[in-house]
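1. below are the sequence and a predicted model for it; my questions follow.
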Amino acid sequence: MSTPKPRNAQQGLALLEALVASAVLGIGLAGATRLTLHALQTASDTRQHSLATTLAAQAMDCLQSGRHGCAITHPITVQGTPYTITHQLRERPGLALMDVTVQVQWPLKGRAHVGTSRQANSPAEQGNGLMVLHSSIDQVPAWLSVSSP
């Protein structure tokens, strides 16, 4: 015949099972929390990148249209993030073209700075986001190519 286990041993085993279950639950919750924080950071980065793309496209449109008074050389702050817009116009020698470059730079919030042990070279290594658009403008007046039938 088998002898029944003492009641204290069964209670000790139940306590051990509860401890293991709590540890597994804690590890799962820590992983879920980390995943949620990463998703929030990615959403913030995507919003900042989309806004930088919009600002760069607006600046490029203004420059290509030839309008005067395009306010694209001052910093812009949107939802607490400062964006710096710069542009460069460069003529191509021997051609009636002008190269246009628009650059938007902003600080990446909540990201660890890369390159702490060496000199940071690129804007991403300095903790900055960067959006660059390139285009060309035809310097020949539009009316010049119009011919009458």
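-> Arrived safely.

2. when you work out contacts or count neighbours from here on, use the C-alpha atoms and nothing else.
-> Will do.

3. quick check: chain neighbours aside, which residue is closest to residue 133?
-> Nearest non-adjacent residue to residue 133, counting by CA to CA, 6 or more residues apart in numbering: residue 102, 5.2 Å away.

4. isn't the one you found up against residue 132?
-> Yes: contact between residue 102 and residue 132 holds when scored by CA atoms under 8 Å: they sit 5.7 Å apart.

5. anything in contact with each of those two?
-> residue 56 (CA atoms under 8 Å, 6 or more residues apart in numbering).

6. is the residue at minimal distance from the centre of the chain in a helix, a strand, or coil?
-> In the chain, the residue lying closest to the centroid (CA atoms, centre = their mean) is residue 45, at 3.5 Å. Recorded secondary structure, residue 45: helix (DSSP: H, G, I helix; E, B strand; the rest coil).

7. how many residues are close by residue 80?
-> For residue 80, the neighbour count with other CA atoms under 10 Å is 7.

8. dropping in the other structure now:
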Amino acid sequence: MKAASAKCRAPGQPSHANSGRTAQGMALIEALVASAVLGIGLAAATRLTLHTLLTASETRQHTVALALALDAMDCLQSSRSGCSLQAPTTVQGTTYRIQSQVQTRSGLALEDLQVRVQWPTVGPTLGATGGGFGGNSTGQAQPRMGELTLHSSRDAVPVWLGVSLP
């Protein structure tokens, strides 16, 4: 009876008669591994693309802030009367806060000029100071602020006291 239930095979037939199923199983495993590797590669490419976009946006914001700071510094150095010392400016959806300060040095005929531009930066705020994590976190992300400061000096001699040619 035992011999009747066993599969009959010819003496020259290999013992791995189910090799077709094994090959199909290995092909499925290879496809799953290839899909996992492809998924990891796509995730890395997506992360790299996002990082590149954030870097480009931060560079654009810094360039705009530098242009605004240089304009404000030129206005202060020329001693024009129309220079506003504090003015918010919105460029391409980002609000830049410009602060200018003029201080006279005692004992010298010099004035120190300072222009500071602040703006909210783009990108993730987790891990930034005051936001996301920490003991005093309120659970709300605080926007990171970019800042650019320019310093210069000018003479405090009145314009009417210019040098005349002989």
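-> Right, received. Where do you want to start? Note that the coordinates shown come from a computational prediction; the quantities given were computed from them, not determined experimentally.

9. sorry, back to before: residue in structure 2 matching the residue nearest to the centre of structure 1?
-> Counting by TM-score structural alignment, residue 45 of structure 1 lines up with residue 58 in structure 2.

10. show me the contacts for that match.
-> 121, 122.

11. between residue 102 and residue 132 of structure 1, who's got more neighbours?
-> residue 102 (22 against 16).

12. quick one: the more buried one from residue 90 of structure 1, how far?
-> To residue 90 of structure 1, residue 102 of structure 1 is 12 Å away according to CA to CA, to the nearest Å.

13. secondary structure element holding residue 154 of structure 2?
-> strand 145-155 (DSSP states H and E).

14. related to what we said a few turns ago, do you know how far the match of residue 45 of structure 1 is from residue 100 of structure 2?
-> Counting by CA to CA - residue 58 of structure 2 and residue 100 of structure 2 are separated by 23 Å.

15. try residue 60 of structure 2
-> In terms of CA to CA, residue 60 of structure 2 sits 22 Å off from residue 100 of structure 2.

16. which of the two has more neighbours?
-> residue 100 (20 against 13).

17. quick check: that one is in a strand.
-> Yes: counting by three-state DSSP, residue 100 of structure 2 is part of a strand.

18. shouldn't it be in contact with residue 83?
-> No: here residue 100 of structure 2 lies out of contact with residue 83, judged by CA under 8 Å, at a distance of 9.1 Å.

19. common neighbours of those two, please.
-> residue 72.

20. give the buried residues for stretch 105-121 of structure 1.
-> 105, 106, 107, 108 (16 or more other CA atoms under 10 Å).

21. just those now: which is nearest residue 18 of structure 1?
-> Within the buried residues of stretch 105-121 of structure 1, proximity to residue 18 of structure 1 (CA to CA) peaks at residue 108, which comes in at 42.8 Å.

22. quick check: the aligned residue for that closest one in structure 2?
-> So, by TM-score structural alignment, residue 108 of structure 1 is matched to residue 121.

23. coming back round to it: report the mean deviation for the strand holding residue 154 of structure 2 after fitting onto structure 1.
-> In the superposition against structure 1, strand 145-155 of structure 2 averages 0.3 Å from its aligned positions (mean CA distance after the TM-score superposition for structure 1).
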